[in-house]
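Asks: Sequence and predicted structure are below.
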Amino acid sequence: MTACWVRGAVREIEADFQRSADTHLIRLPLPDFPGIHLYLKDESTHPSGSLKHRLARSLFLYALCNGWLRENSTVIEASSGSTAISEAYFARLLGLPFIAVMPASTARRKIEQIAFYGGRCHFVEHSAQIYAASEHLARDLGGHYMDQFTYAERATDWRGNNNIADSIYRQMAREPFPMPRYLVMGAGTGGTSATLGRYIRYQGHPTELVVVDPENSVFHDYYHRRDPQITSPLGSRIEGIGRPRVEPSFIPDVIDRMIAVPDAASIAALHWLERALGRRAGASTGTNLCGALQLAAEMRQRGEQGSIVTLLCDSGDRYPDTYYSDSWVAEHIGAIPPLFPG
């Protein structure tokens, strides 16, 4: 009976994939950077609304094929919100109970979306507490802890098979500069940066992978110091990226460069993007955009032309009470400088 249920669950997830279209690649005009083209891979159009839809699908398939998920299993995940929403989507698809373990400060809209898909939330005060709380819940309930922070880098087929890297290069094929000079990505689990970096090397592309990191995250320091014991007493204020500890799925050796981005700059980029694109994105997209614009400025200074690709990770509709609230930004981030001074 268990094997039959697993086969049916895998078919259900694969059928859902077949019903889903690829995400758009948007070219963002940069009149101040002639000959430099910036693209946003719009991951907000997935059925569960973010880049994490890809990861959640891979994690569920990985758990099913490893024999970790059974009929009626309770699925538990440690998350800052978006992965939990996507996993709640797939849990509902398979008729499984789902619990998200997350900081109490997580955006209210994300909590509502988890509930919409039938999941429930277990709150902790600090992001560093999500791991132990998830393990305890899984033991107490006899459920399965998905553990995205350990399995993200291995659950996705990085060689191709329509992963995000393969999709980007196919969509760039007819652009003026089809081979990106840079791919820019923030790291939460490190799973997407691992997929991108491995794919670039496997295909022999000259593209450089640049990972951006917000304040209160240890990834930037770890990349340079390689001390796995580094921790941060504070959690990232940019939901979806940045971690207070070095996660097992963060693979530094597939990354060519890391850029530390101040949180205020991420928010400034968000508001600039809203004017340029006509809609809102989440704060991790602002961090990505800051890194991409810094690289564009460096290319312009060197007299280079080419293309840069980054990700629009989720919609700003999830953050009306935080990143798009002047009072919240003033209290938690501070003064926001202009993105382009002068």
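Replies: Yep, that arrived.
Asks: going forward, measure contacts and count neighbours with C-alpha atoms only.
Replies: Fine.
Asks: Can you give me the end-to-end span of stretch 61-75?
Replies: End-to-end distance of stretch 61-75 (C-alpha to C-alpha, to the nearest Å): 13 Å.
Asks: Next, count neighbours for R198.
Replies: 21 (other C-alpha atoms under 10 Å).
Asks: tell me what the host helix or strand of it is packed against?
Replies: Element membership of R198, judged by DSSP states H and E, is helix 191-203. Other elements packing on helix 191-203 under the criterion 3 or more C-alpha pairs under 8 Å, 6 or more residues apart in numbering; DSSP states H and E are helix 148-155, helix 164-171, strand 182-186, strand 208-213.
Asks: Against that first model, consider the following:
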Amino acid sequence: MSARPAAEAGPPAGTVDADRSDPAYRDWLKEAVRRVQADANRSADTHLLRFPLPERWGVDLYLKDESTHPTGSLKHRLARSLFLYGLCNGWIRPGRPVVEASSGSTAVSEAYFAQLIGVPFIAVMPRGTSPEKCRLIEFHGGRCHFVDDPRTMYEESAALAAASGGHYMDQFTYAERATDWRGNNNIAESVYQQMRRERHPEPAWIVATAGTGGTSATIARYVRYMQYDTRVCVADPENSCFFDGWANHDPGAVSDRGSRIEGIGRPRMEPSFVPHAIDRMMKVPDAASVAAVRALEGVLGRRAGGSTGTGLWSALKIVAEMAAEGRPGSVVTLLCDPGDRYLDKYYSDAWLARQGLDITPYAEVIAAFLATGRWPRAGL
């Protein structure tokens, strides 16, 4: 199932490429890199929101709000890094399309950067991707190419890149290496800078979710590089193989269906997922993810996507464990993207009914925890 980028070594066989030392190409490349770097220079840091909990618990919870990026999600950071990586490697060429396998948010962000530097963009995605994400991809000048089986996205993307002479970006391979995990204002460095004046400035736990695995790898590597005592937990949704692969030390773990939580969960162990850097994983029921984002709206007045709920459910469980053991500290998780992209899914009772998801018991657990500080059901 693994497919390498079809165009990273140059154009398809049978074509002649004479522009590698062409001054016109180098001028285009310098301008493209300047535009991508200028986007970063214009961007302020994203907010670190405090999730209100009683002071007496001794535990503080924060959400890093990545929905405020220009393209509205955590994937804006990744897309910027991937474009710089592809440009500086000579893989992205003027006039040739960039192709990506994506369930939505990465494609929205990559469409933005493709338009910024003036190259075509094609997103290969499952047919059930939210219409709002498709609209945003097209708004930024991209084109959507749908597949019925999410497991075929890799091969389809590589084939499209080969046929067009373009570049298959392959976020699932390059996410963990395109981002500078030592710093350079990556998401981990940003969190620690923003936590400096909090009562527990070094988080006991940072909770992430995994689509490519690049974010959790960046955070975990930065923690070790800076010699912090923070632990990293990855929350995994249903229909994803990451938890099983991590728990069983099985790099060949697979899932026979796609994740219902868009943006996270994969049917195979992706190359950018670095299991040995992670301290803990939790398997989160999809109904719990939805209950958590609806609870978030009630507490902060903010709607978020399902992946935020997956991480928030795990973060709340960790807070409950710390409070029960009398361990003061802080926990940080991510607000990955806005909920208005999913009004027809996670905020639709009709969609929940069609999926056979009952969020009631999970909503009751969250409500009881916020009222009492105790996690009332050991099995949830």
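Replies: Perfect, thanks for sending it. Remember, it's a predicted structure, so these values are computed and weren't measured experimentally.
Asks: Using CSV, lay out the helices and strands packed on helix 191-203 of structure 1 together with mean neighbour count and distance to S134 of structure 1.
Replies: Output for those, formatted as CSV (neighbours: other C-alpha atoms under 10 Å; distance: least, C-alpha to C-alpha, whole Å):
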stretch, mean neighbour count, distance to S134 of structure 1
helix 148-155, 21, 11
helix 164-171, 18, 28
strand 182-186, 26, 24
strand 208-213, 25, 25
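Asks: Now render those as a markdown table, adding distance to L38 of structure 1.
Replies: What follows is these, written out as a markdown table (distance: least, C-alpha to C-alpha, whole Å):
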| stretch | distance to L38 of structure 1 |
| --- | --- |
| helix 148-155 | 26 |
| helix 164-171 | 13 |
| strand 182-186 | 10 |
| strand 208-213 | 14 |
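Asks: May I have the secondary structure class of the equivalent of T23 of structure 1 over in structure 2?
Replies: Matched to structure 2 by TM-score structural alignment, T23 of structure 1 sits across from T46. Classification of T46 of structure 2 using DSSP: H, G, I helix; E, B strand; the rest coil returns coil.
Asks: Double-check T46 of structure 2 against D65; I have them as touching.
Replies: Yes: with contacts counted by C-alpha atoms under 8 Å, T46 of structure 2 reaches D65, the gap being 5.9 Å.
Asks: The two - which one has more neighbours?
Replies: Of the pair T46 of structure 2 and D65, D65 is the one with more neighbours under other C-alpha under 10 Å, namely 23 against 17.
Asks: Which residues are in contact with the aligned residue in structure 1 for the more buried one?
Replies: Alignment note (TM-score structural alignment): D65 of structure 2 maps to D42 of structure 1. Applying C-alpha atoms under 8 Å, 6 or more residues apart in numbering to D42 of structure 1 gives the contacts T23, H24, L25, I26, L311, L312, C313, D314.
Asks: residues near the fourth one, how many?
Replies: What that stands for is I26 of structure 1. Neighbour tally, I26 of structure 1, other C-alpha under 10 Å: 16.
Asks: same thing with the last one?
Replies: Per other C-alpha under 10 Å, the neighbour tally for D314 of structure 1 reads 25.
Asks: For it, give its distance to R300 of structure 1.
Replies: In terms of C-alpha to C-alpha, D314 of structure 1 sits 29 Å off from R300 of structure 1.
Asks: and if you look at the first one?
Replies: For T23 of structure 1, the distance to R300 of structure 1 under the criterion C-alpha to C-alpha works out to 29 Å.
Asks: Now stretch 309-323 of structure 2 on structure 1. Mean distance?
Replies: With mean C-alpha distance after the TM-score superposition for structure 1, stretch 309-323 of structure 2 departs from structure 1 by a mean of 0.5 Å once superposed.
Asks: which part of structure 1 lines up with that stretch?
Replies: Aligned using TM-score structural alignment, stretch 309-323 of structure 2 spans residues 286-300 in structure 1.
Asks: so who does Y346 of structure 2 touch?
Replies: Applying C-alpha under 8 Å, 6+ apart, the residues near Y346 of structure 2 are V290, G305, G306, L352.
Asks: Tell me which residue of structure 1 lines up with the first one.
Replies: With TM-score structural alignment as the criterion, the equivalent of V290 of structure 2 in structure 1 is I267.
Asks: So the closest residue in space to P328 of structure 2 that isn't next to it in sequence versus S73 of structure 2, what's the distance?
Replies: Excluding the flanking residues, the one nearest P328 of structure 2 by C-alpha to C-alpha, 6 or more residues apart in numbering is G58, at 4.7 Å. Distance of G58 of structure 2 to S73 of structure 2, computed by C-alpha to C-alpha: 30 Å.
Asks: Compare those two (neighbour count), which wins?
Replies: With neighbours defined as other C-alpha under 10 Å, G58 of structure 2 and S73 compare such that S73 has more, 22 against 17.
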